[in-house]
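**Q** Let's see this in three dimensions:
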Amino acid sequence: MNTTAPVGSGLFLGLLLIGNSAFAADNRISASIETVEVKHNGETVIIQRGHDRGATLPEIFQKSERGCPPFCIQPMEAAPGVETVGELEVLDYLSRMSKGDDRILLIDSRTPDWVMRGTIPGAVNIPWNRINTDTAGTFETPTEAEGLVHILADEFGASYDPANETWDFSNAKTLILFCNGIWCPQSTANLQTLVELGYPVHKLKWYRGGMQDWVSVGLTSVKP
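**A** Next up, the predicted model:
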């Protein structure tokens, strides 16, 4: 009786077993990144990929049809000169922030009711309507103007000259904005407003995929 296995079958079986073992034992973010440690509300959070092979998207992100407007598919470029980034770039900025770089701010542009369902560790919530309180983009009422001045000066690090009504962004932070996903216009609107105000485009980044892409690849999220 010939007990010799077909050529290559043993090698295939061995690779399959090794591959399954490695697959079960490791679930890296990328080939060079295993986890990323960040600070969120003063607590240390480890961002990693999920290890549940049967995991599915949260129900709120399973919906594929949304009315346009307002939920229109966004372009690849939120505003001319603003860089569009992905998950690995966001993680790099978060890593730099956790190591003490206070010149970077990751901003969740969604309203608090969405943030309560989960956000990216290390992000701060500045709802889109705190910047775009006037949807026409005019910021004509005193209350709206004062609120915008507060955000730009106290949270973004810009300085305002009331005499000349001009902004100095030389010490302003690098901002990475995101919202729910490629169908969400909130962070896009904020970025366009900031560009119109003179915020340097090289200090503005857009995570276009937002929370839907973040959870779709199994990355850690946190709830307040």
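**Q** Please make it C-alpha for all contacts and neighbour counts, starting now.
**A** Noted.
**Q** Following the chain onward from the lengthiest helix in the chain, which element is next?
**A** Using DSSP state H to define each element, the chain has its longest helix at helix 9-25. Downstream of helix 9-25, the first helix or strand assigned by DSSP states H and E is strand 36-40.
**Q** Contacts made by stretch 178-189 with the rest, please.
**A** 70-74, 78-79, 107-110, 128, 132, 177, 206-213 (CA atoms under 8 Å, 6 or more residues apart in numbering).
**Q** From the residues you listed, list the buried ones, please.
**A** Buried by 16 or more other CA atoms under 10 Å: 78-79, 107-110, 128, 132, 177, 206-213, out of the contacts of stretch 178-189.
**Q** quick revisit: and the longest helix of the chain, what's buried?
**A** For helix 9-25, it's none, nothing buried (16+ other CA under 10 Å).
**Q** Please enumerate the strands of the protein.
**A** 36-40, 43-47, 83-85, 104-108, 124-125, 159-161, 166-168, 174-178, 204-207 (DSSP state E).
**Q** Next, the second sequence, to be compared with the first:
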Amino acid sequence: MPGVERAMKRTEPRRVPRPVEGAPGLVEVDATWGTIQPMTVASGVRTVGEAEVIEHLEQGLPMVDSRGRDSYEESTIPGATNVHFKETAARLGELDREAPTVFFCNGPQCGQSPAAIQALIEAGHSPEKILYYRGGLHDWMTLGLPVASDDTSPGGEPS
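**A** Modelled structure (predicted):
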């Protein structure tokens, strides 16, 4: 972005907010990594916020965490399954093509779910069945919403 400078990147960025020890409800955020993603990732794909994600989960609809396995195992949105963004097209058959599915990654500066969505569309998946949660785990955690580790998430089957 011309004329807008972000904080200098750290050598070892922390891509997911972490709780501040001894201060329930407080999280530490590293704002030095990634590339800011657009609100709209592809024509026909709807960008959603937390209220829509919560409603989606309450309806038992699918959510996909597009991050790597290690990140997913550390923390994810409860109920999400893991399909690494680089494997999305190859694992298209595992997705319910009729159900609207939310895709997310680390947050507004992470390109993993946009890459997964692009791969899905190129593989013939209907963009109207794809929902993009741009805020990702970053915004989810900063709003104090619950997270799960792989062993506590209903979608925690190995990928």
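**Q** list the helices and strands the longest helix of the first structure packs on?
**A** For helix 9-25 of the first structure, not one helix or strand is in contact under the criterion 3 or more CA pairs under 8 Å, 6 or more residues apart in numbering; DSSP states H and E.
**Q** which part of the second structure lines up with that helix?
**A** Helix 9-25 of the first structure corresponds to no residue of the second structure when matched by TM-score structural alignment.
**Q** Next: stretch 177-188 of the first structure.
**A** The aligned range for stretch 177-188 of the first structure is 103-114, by TM-score structural alignment.
**Q** got the end-to-end distance for the matching stretch?
**A** End-to-end distance for stretch 103-114 of the second structure, by CA to CA, to the nearest Å: 8 Å.
**Q** try stretch 115-131 of the first structure
**A** End to end - CA to CA - stretch 115-131 of the first structure spans 17 Å.
**Q** So what touches that stretch?
**A** For stretch 115-131 of the first structure, the surrounding residues in contact (CA under 8 Å, 6+ apart) are 38-41, 45, 47, 94, 105-112, 147-148, 151, 186-187, 189-190, 193, 211, 214, 220-224.
**Q** Filter the residues you listed down to the buried ones.
**A** By neighbour count, with 16+ other CA under 10 Å, the contacts of stretch 115-131 of the first structure hold 38-40, 45, 47, 94, 105-111, 148, 186-187, 189-190, 193, 211, 214, 220-222 as buried.
**Q** Just tell me what Y199 of the first structure corresponds to in the second structure.
**A** Under the alignment (TM-score structural alignment), Y199 of the first structure maps onto H125 of the second structure.
**Q** Any idea how many residues pack against that match?
**A** Per other CA atoms under 10 Å, the neighbour tally for H125 of the second structure reads 19.
**Q** And the nearest residue to it once chain neighbours are set aside, how far from A42 of the second structure?
**A** Closest residue to H125 of the second structure apart from its sequence neighbours, by CA to CA, 6 or more residues apart in numbering: R97 at 6.9 Å. Separation of R97 of the second structure from A42 of the second structure (CA to CA) stands at 17 Å.
**Q** go on, L131 of the second structure?
**A** 10 Å.
**Q** Over to H84 of the second structure?
**A** Distance from H84 of the second structure to A42 of the second structure, by CA to CA: 19 Å.
**Q** Kindly report the same for K129 of the second structure.
**A** Taking CA to CA as the measure, K129 of the second structure falls 12 Å from A42 of the second structure.
**Q** returning to that earlier point: for the strands of the first structure, give me TSV that also has distance to G14 of the first structure.
**A** Output for the strands of the first structure, formatted as TSV (distance: least, CA to CA, whole Å):
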stretch	distance to G14 of the first structure
strand 36-40	32
strand 43-47	32
strand 83-85	39
strand 104-108	45
strand 124-125	48
strand 159-161	63
strand 166-168	63
strand 174-178	44
strand 204-207	41
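**Q** looking at the ones you listed, which is closest to F23 of the first structure?
**A** Closest to F23 of the first structure of these is strand 43-47 (CA to CA; 18.7 Å).
**Q** Remind me what that closest one packs against, helices and strands.
**A** Using 3+ CA pairs under 8 Å, 6+ apart, the elements in contact with strand 43-47 of the first structure are strand 36-40.
**Q** Which part of the second structure matches the strand it packs on?
**A** Going by TM-score structural alignment, strand 36-40 of the first structure lines up with nothing in the second structure.
**Q** Work out the gap between that strand and the centre of the chain.
**A** 14 Å (CA atoms, centre = their mean, to the nearest Å).
**Q** cool, stretch 111-124 of the second structure as well?
**A** On the basis of CA atoms, centre = their mean, stretch 111-124 of the second structure sits 13 Å off its chain's mean C-alpha point.
**Q** hang on, the earlier thing: might one say that the residue nearest to H125 of the second structure is in contact with P127?
**A** No. Using CA atoms under 8 Å, R97 of the second structure is not in contact with P127, being 10.1 Å away.
**Q** do you know how far the aligned residue in the second structure for P112 of the first structure is from G49 of the second structure?
**A** Counting by TM-score structural alignment, P112 of the first structure lines up with R69 in the second structure. In this view, R69 of the second structure and G49 of the second structure are 24 Å apart by CA to CA.
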